[in-house]
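A.B. asks: Make a model of this:
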Amino acid sequence: MNRKHSLQSDEDKQLVLNRLKRVEGQVRGIQKMVEEDRYCVDILVQMSAINAALKKVGFHLMEKHTHHCVANAIKEGNGDASIDELMKVIQQFSK
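C.D. replies: Have a look, this model is predicted:
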């Protein structure tokens, strides 16, 4: 499997980084909520928001990977291996 190709343009990379930095800020916010003994349900709601944000980033990356890396592998005759790898990632991601 050829792993040297980047699946993101500079714009996509910045979009993903910005989303991850936002998630990082949310995690810090939850840490502060725990330190301040905030209501458990409020913490759980914030954790749910983080999970949703990470899934959104993950789906974005999977879409880019499919359109770029998997499509190129199919064109080069290595589609089966690339599709198998993608399916394993999808299974892991959906747990």
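
A.B. asks: switch to C-alpha atoms for all contacts and neighbour counts from now on
C.D. replies: OK.

A.B. asks: Tell me which residues of stretch 46-62 come out buried.
C.D. replies: 46-47, 50, 53, 57, 61-62 (16 or more other CA atoms under 10 Å).

A.B. asks: What is the nearest of those to S6?
C.D. replies: L61 (11.0 Å; CA to CA).

A.B. asks: ok, the closest one - contacts?
C.D. replies: Residues near L61 by CA atoms under 8 Å, 6 or more residues apart in numbering: none.

A.B. asks: before we go on, could you also do this sequence so I can check it against the first one:
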Amino acid sequence: MNYDDQVKNRVKRIEGQVRGLLKAMDEEKECRDVVNQMSAARNALDRAIALIVSRNLEECIRNEKESGQSSEDIVKEAVNLLVKSR
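C.D. replies: Next up, the predicted model:
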């Protein structure tokens, strides 16, 4: 799968969030602030996962139509990836 700049930029933003989280911990910020940073990073990861899986699913279904394969297995795999990510 080709990971375009949009996906890579999302991951870079998540990387920045995690660095900010570590900085907040080093500065002994309040628990609430640290947990909020963690939650934001987790939500950003969840959105990135959904984007990657949906793009891959779309690509696989296009390829499936060209080759005549069943899309049912492809959809099941995509759902399993999303469930596994949670």
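
A.B. asks: V53 of structure 2 -> structure 1?
C.D. replies: Following TM-score structural alignment, the counterpart assigned to V53 of structure 2 within structure 1 is M62.

A.B. asks: can you check V83 of structure 2 too?
C.D. replies: Aligned partner of V83 of structure 2 by TM-score structural alignment: Q91.

A.B. asks: now swap in M38 of structure 2 and tell me
C.D. replies: Aligned partner of M38 of structure 2 by TM-score structural alignment: M47.

A.B. asks: For its match, give me its contacts.
C.D. replies: Counting by CA under 8 Å, 6+ apart, M47 of structure 1 has contacts 27, 30.

A.B. asks: that older thread, and the match of V53 of structure 2, how far is that from G25 of structure 1?
C.D. replies: 23 Å (CA to CA, to the nearest Å).

A.B. asks: hang on, the earlier thing: which element is the match of V53 of structure 2 on?
C.D. replies: helix 40-65 (DSSP states H and E).

A.B. asks: That helix vs structure 2, average offset?
C.D. replies: Once fitted to structure 2, helix 40-65 of structure 1 is off its aligned match by 0.9 Å on average (mean CA distance after the TM-score superposition for structure 1).

A.B. asks: Next SSE downstream of that helix?
C.D. replies: helix 71-75.

A.B. asks: Can you list the buried residues in that following helix?
C.D. replies: Quick answer for helix 71-75 of structure 1 (16+ other CA under 10 Å): 71, 73.
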